[in-house]
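>>> Predicted coordinates and the sequence they were generated for:
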Amino acid sequence: MHLKAFLKLVEIQTKVASALPLWAGGAFAWHRYGEARAWTFLTFWISLLCIDMATTAINNLMDYRKAVRKEGYNYQEHNAMAAYGLEERTAEGAIAVLLGTGAIFGILLSLQTDLLVLVLGILAFGVGILYSWGPVPISRTPLGEVFSGLFMGFLIFFLSAYVQLESPGWVELDLEAGRVLLALAWVEPVVLLLVSLPLVFGIANIMLANNICDMEDDRANGRTTLPMCLGKPNALALFKGLYVLAYLSPVLLAATGILPWTGFLAPVAYLPVHRMVQGFVRNPDKKETFVLSVKSFLWTGLFHVLVSLSGLVL
């Protein structure tokens, strides 16, 4: 498999969806807790990137295998298997290497941190596989947006912040005398959840936009996604509403002192996102306007990172 085909198979341009929560979590930990551990951050990034690429490759492979409609942009151009004439065994080999590499770096990360990171890593690993593989892949159900938003928007953010801390103290998981002991100081995890909401909503919206564009093909291929349950008008309204909430959140968190005062600039930062959202809503099309949903998230994630980093210098 040559490089161009591999990058298409893993849809490398979409990896920003996992990288931005990683950077945002690290930046927030640096701002709020004053700690940064470069090696654990890099280890986590490598593991995350490999698992994310493997998940996308599995999704493309399963879409190729299960496709009923074998014409049009989504199959002939968008899916790397068809576009580059890849053999299934070649794709399976690439997936195995990516999963193995991700697992190795995940284990290294847990050795540098604690048992909680290992447990959450295994959970995320399992969801990543089940998202695209199995009798009923999550991506083919109305829960795709929920799982992608929470696991990529919140869990990555949480872990990225957590692994920066030498002794977090607010979440502890131990094995003792055959028992699993969990101690939870709930305030900080809830703070991290609230801070991650713009990322949760943005990533969910990438999945939502993708499913809105694919409604006709999904119906032919036997999928039952969230837009198919809501209907296109309601799905588009949800898409717009989630971005409004994503930019309301930093204002509220800045008012409580959790984020720096730069969070009050969210309404200004929302203006270009609003234009991109309107562009997608007017013509939701996989080839022409889907990229606007990715650009909207990119802008949102970068604003999120900059707000946290501003707390270090202001």
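Looks like it came in fine. Residues are numbered from 1 along each chain as shown.
>>> all contacts plus neighbour counts: C-alpha atoms, from now on.
OK.
>>> which ones are touching residue 174?
Contact analysis of residue 174 by CA atoms under 8 Å, 6 or more residues apart in numbering lists 115, 180, 181, 182.
>>> And here is the other one:
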Amino acid sequence: MTTKIKIKEPEQLLALPAGKNWAVWWNLLRPHTLTAAFVPVAIGTVLALPLKPVKLNLFFAMLLACMLIQVATNAFNEYYDFVRGLDNEQSVGIGGAIVREGVAPHLVLTLASGFIVAALFLGFYLASATSWWLLPIGAVCIMAGYLYSGGPRPIAATPFGEVVAGTFMGLVIILLSFYIQTGSVTLSSVLVSIPVSFLIGAILMANNIRDLEGDRKNGRRTLAILLGHKRAVVCLTVIFSIAYVWLLGLVFSGVLPWGALLAFGSLPKAIQAVKGFRGKTTPRQMMPAMKATAQTNTLFGLLLALVLLFQYN
């Protein structure tokens, strides 16, 4: 049985009960995902502290640009998942602006496009202050965010979602944040970006484990679908393990200070995530595990950034 979604016109949306209008748009942005943009920018910036004084104007411009791309990606995801019939009123882990609140799909698409335009303006500012090579790199990042859900063959429907997300939201953002402060990229900055990249990939793996059955019915071929639930949870465990073992290697090799081991304070959340997926069969049952996975990345990144901030100041 197909549920018919009643779409509100723009003037109807503006007439929502007091306070609800802003809540609809706020939920559409999925604010809980913004730490995935903040963490790599913060790490890339604090890594630059031993080399050059941090330029706060470039830091905030980079941070805002990354957040705009993140919320645009979320809005594109909301739009295209609705168009492809992937979301309904019972779907978990979404903003729900279209399927639950009846916001016109074209408004969501317009909002996403507006965020991209704003990010482009910030990109021009950053490029003019550092290097014009940032523009093509930024354009590729924006395209990756769009193609994650959009296009004839969205990345989200393939086994490569985890790799693409981890690469662009981890490695690329960290290196760009480092570069705009120092004018260079070092081996250390690349090595430090690796565990963060794995943990961001873990968020996508957790998302795909949660949505495995629904994605399968809609013809998707995510890595979680190819592996099956049990082996996908094992894969998630391996991803977590690589991140923490890599961190140990960075500390013992002298790339990071001993204080970086404080990031192991996020390990209980990783364990909670893995346990939370075992034996669960419905998306709602797996939501706590999905949340714990995102919190693992947030805690790991923030603890590492704070340690480096105090170490290098």
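Everything's here; your move. Fair warning: this is a prediction, and the values are worked out from it, not measured in the lab.
>>> Scan the contacts of residue 174 of the first structure and report the most crowded one.
In terms of neighbours by other CA atoms under 10 Å, the contacts of residue 174 of the first structure top out with residue 115 at 15 neighbours.
>>> residues in contact with it?
So residue 115 of the first structure contacts 173, 174 (CA under 8 Å, 6+ apart).
>>> corresponding residue for it in the second structure?
Under the alignment (TM-score structural alignment), residue 115 of the first structure pairs with residue 132 of the second structure.
>>> Export the contacts of residue 174 of the first structure as JSON lines, with columns for distance to residue 108 of the first structure and secondary structure.
Formatted as JSON lines, the contacts of residue 174 of the first structure follow (distance: CA to CA, whole Å; DSSP: H, G, I helix; E, B strand; the rest coil):
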{"residue": "115", "distance to residue 108 of the first structure": "12", "secondary structure": "helix"}
{"residue": "180", "distance to residue 108 of the first structure": "22", "secondary structure": "strand"}
{"residue": "181", "distance to residue 108 of the first structure": "23", "secondary structure": "strand"}
{"residue": "182", "distance to residue 108 of the first structure": "22", "secondary structure": "strand"}
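>>> Closest one to residue 290 of the first structure out of the residues you listed, please.
Taking CA to CA as the measure, residue 290 of the first structure lies nearest residue 115 of these, at 39.1 Å.
>>> what about that closest one, distance to residue 310 of the first structure?
32 Å (CA to CA, to the nearest Å).
>>> before we move on, the earlier item: out of the contacts of residue 174 of the first structure, which one sits closest to residue 300 of the first structure?
So of the contacts of residue 174 of the first structure, ranked by how close each gets to residue 300 of the first structure (CA to CA), first place is residue 115, at 31.9 Å.
>>> Tell me how far the closest one lies from residue 29 of the first structure.
Residue 115 of the first structure is 20 Å from residue 29 of the first structure, by CA to CA.
>>> Tell me which stretches of the stretch 51-200 of the first structure form strands.
In the stretch 51-200 of the first structure, the segments counted as strands under DSSP state E, counting those that start in this stretch are 171-176, 179-184.
>>> could I get those as a markdown table with distance to residue 130 of the first structure?
Output for the strands of the stretch 51-200 of the first structure, formatted as a markdown table (distance: least, CA to CA, whole Å):
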| stretch | distance to residue 130 of the first structure |
| --- | --- |
| strand 171-176 | 25 |
| strand 179-184 | 25 |
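>>> got the buried residues for stretch 111-128 of the first structure?
113, 116, 117, 118, 121, 124, 125, 127, 128 (16 or more other CA atoms under 10 Å).
>>> just stretch 61-77 of the first structure next, same as before
61, 62, 63, 64, 67, 74, 75, 76.
>>> And the furthest pair within these?
Of all pairs drawn from the buried residues of stretch 61-77 of the first structure, the one with the longest distance (CA to CA) is 62 and 76, at 14.7 Å.
>>> From residue 299 of the second structure, how far out is the spatially most central residue of the second structure?
The centroid of the second structure falls nearest to residue 36 when counting by CA atoms, centre = their mean (4.5 Å). Applying CA to CA, the value for residue 36 of the second structure to residue 299 of the second structure is 11 Å.
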